[in-house]
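Colleague: Sharing a model prediction with you, sequence too.
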Amino acid sequence: LLKEQLREKYGIGRQTVDDIIGELQKPSRDPRDTYPKPIMQQGVVSFEDLKEGMKVTGKVKNVVDFGAFVDLGVKETALLHISEMSDSFVADSLGVLKAGDVKEFTIIGLDSDRRRISLSLKSATARRGGQNTVMRGRASGDGGVGAPDGCRAAGSARTGGERRPRPSGSDDGTHYSPFAELLKNRS
């Protein structure tokens, strides 16, 4: 009888009244218990608490062609570029991560002016030694470590794998442009 009076007084359905009564009978239950806990890190509550080289736990919010956006528990969302997702070449970021993944990242860059955070999943040895390996690979004309098959460095495709000598004297920025002569004639 009380349920019917409540339905009529508040203009709600029978199921809604039953749900409300059922929830009121469990006073200590928190409906948020079933949701994943927020990622909180000791001593990290704002952008200013972050430091380059710091290991942080984050949750992937969105995966896009060029990388992933990661929630670190601070106001700003961090970016994990596709080139920093693995020690080896990654062709498709969706093959490595998905929204909701929780991982441990390394902060590799902080831009305090634009409040941007850059992350990496690479191992420490790959971050330290990987760049030298890539540059040696490109200089030899093979496209670099992790480059897709058939890719070559732009300079090596023109000259058959040999590097052009740098011009001596002042560089006006047109020495490596195939349109340099056209641009000079128009000025």
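Modeller: Everything's here; your move.

Colleague: alpha carbons only for contacts and neighbour counts from here, please
Modeller: Noted.

Colleague: any idea which helix or strand carries the nearest residue to residue 109 once chain neighbours are set aside?
Modeller: Sequence neighbours aside, residue 118 is the residue nearest to residue 109 in space, at 4.8 Å (criterion: Cα to Cα, 6 or more residues apart in numbering). Using DSSP states H and E, residue 118 sits within strand 116-120.

Colleague: what does that strand rub up against?
Modeller: The contact list for strand 116-120 (Cα atoms under 8 Å, 6 or more residues apart in numbering) reads 76-81, 84-85, 105-111.

Colleague: want to compare, so here's the second one:
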Amino acid sequence: MAGAAGLWEEARALLPGSEEELSLALSGEVDECVPPLLLRARALLYGAAPPCEAALRRLGDVLRDYAWEKLNAGPWRDVSKAWRQVYAYGCLFGALAEVAARRPLAPAVRLCDMGLLMGASVQDNVLARLVRLLQAHLPRAERRGAAPSSAKRARTESPPAPVVRPEDTVPHERCPSLEHFRDRYLIPQKPVVLEGIIDHWPCMKKWR
């Protein structure tokens, strides 16, 4: 499968060229069992090509599970950035394992999303760059925001809007706290429309 092999090479190219260049320095202290796990995962990435995806996946699972407990141990504002970085690395290694195994890409994209949402930036925001790469290789029907071609739109009429039952209406939340969003929507995997969360962006105001 040349395409899958090529995708692995593209994903691998998002990382530094050598094992020594991929610094695993964290922004704080973590449990002493964590750094060896990070080092083992790094060694796998810079060993055989592609790496042993099963071992890389297990390490990603362990890192995410360990960090997840810390992320949920108390108020979000008290969570150490170092543990969020560990969670991001767990998502990164898990996503790369999915790519190396030549599996469907949707689970890898979800891991990147979780790392971006709950983790902290690592390796020059590599998760954001990886998710863009993976989305470009998703089947067209699975791509976010994929719109039908103009020819297809011309051939089809817009269907009538479905009748939505009140209990099926997607709720709207304005600037919820991370804890509230995590507990009410992220963990139960429920949809929600978030409002007001980017009102502070400069681009939301008219240029003067």
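Modeller: Cool, the structure landed. Model, not experiment: these values are computed from the prediction.

Colleague: Quantify their similarity with the TM-score.
Modeller: TM-score for the superposed chains, counting by TM-score structural alignment, normalised by the length of the first structure: 0.25, backed by 87 aligned residues with a Cα RMSD of 5.9 Å.

Colleague: For the strand holding residue 118 of the first structure, buried residues please.
Modeller: Residues 117, 118, 119, 120 are the ones in strand 116-120 of the first structure that count as buried (16 or more other Cα atoms under 10 Å).

Colleague: could these go into JSON lines alongside distance to residue 21 of the first structure?
Modeller: Converted to JSON lines, those look like this (distance: Cα to Cα, whole Å):
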{"residue": "117", "distance to residue 21 of the first structure": "47"}
{"residue": "118", "distance to residue 21 of the first structure": "49"}
{"residue": "119", "distance to residue 21 of the first structure": "48"}
{"residue": "120", "distance to residue 21 of the first structure": "50"}
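
Colleague: pretty sure residue 79 of the first structure contacts residue 71?
Modeller: No - contact criterion Cα atoms under 8 Å: residue 79 of the first structure and residue 71 do not qualify, at 9.1 Å.

Colleague: between the two, who's got more neighbours?
Modeller: residue 79 (23 against 20; other Cα atoms under 10 Å).

Colleague: distance of the more buried one from residue 109 of the first structure?
Modeller: From residue 79 of the first structure across to residue 109 of the first structure, the span is 10 Å (Cα to Cα, to the nearest Å).

Colleague: Just say helix, strand or coil for residue 87 of the second structure.
Modeller: With DSSP: H, G, I helix; E, B strand; the rest coil as the basis, residue 87 of the second structure sits in helix.

Colleague: And for residue 59 of the first structure?
Modeller: Per three-state DSSP, residue 59 of the first structure ends up strand.

Colleague: got it, and the one 4 residues further on?
Modeller: In the three-state summary, residue 63 of the first structure is assigned as strand, counting by three-state DSSP.

Colleague: Over to residue 173 of the second structure?
Modeller: strand.

Colleague: Once you drop chain neighbours, what's closest to it?
Modeller: With sequence-adjacent residues excluded and distances taken as Cα to Cα, 6+ apart, residue 173 of the second structure is closest to residue 194, at 5.1 Å.

Colleague: So what's the residue count around that neighbour?
Modeller: With other Cα under 10 Å as criterion, residue 194 of the second structure counts 14.

Colleague: my read: it touches residue 172, true?
Modeller: Yes - judged on Cα under 8 Å, residue 194 of the second structure makes contact with residue 172 at a distance of 6.0 Å.

Colleague: Name only those of the contacts of strand 116-120 of the first structure that count as buried.
Modeller: Among these, those scoring as buried are 77-81, 84-85, 105-110 (criterion: 16+ other Cα under 10 Å).

Colleague: Out of these, give me the two with the largest separation.
Modeller: Within these, 85 and 110 form the most distant pair, 17.6 Å apart (Cα to Cα).

Colleague: before we move on, which element is the closest residue to residue 57 of the first structure other than its chain neighbours in?
Modeller: Spatial nearest neighbour of residue 57 of the first structure, excluding adjacent residues (Cα to Cα, 6+ apart): residue 104 at 4.3 Å. Using DSSP H and E, residue 104 of the first structure falls within strand 102-111.

Colleague: closest to residue 138 of the first structure among the buried ones among the contacts of strand 116-120 of the first structure?
Modeller: Nearest member of these to residue 138 of the first structure, counting by Cα to Cα, is residue 84, at 18.6 Å.

Colleague: Fine, thanks again, bye for now.
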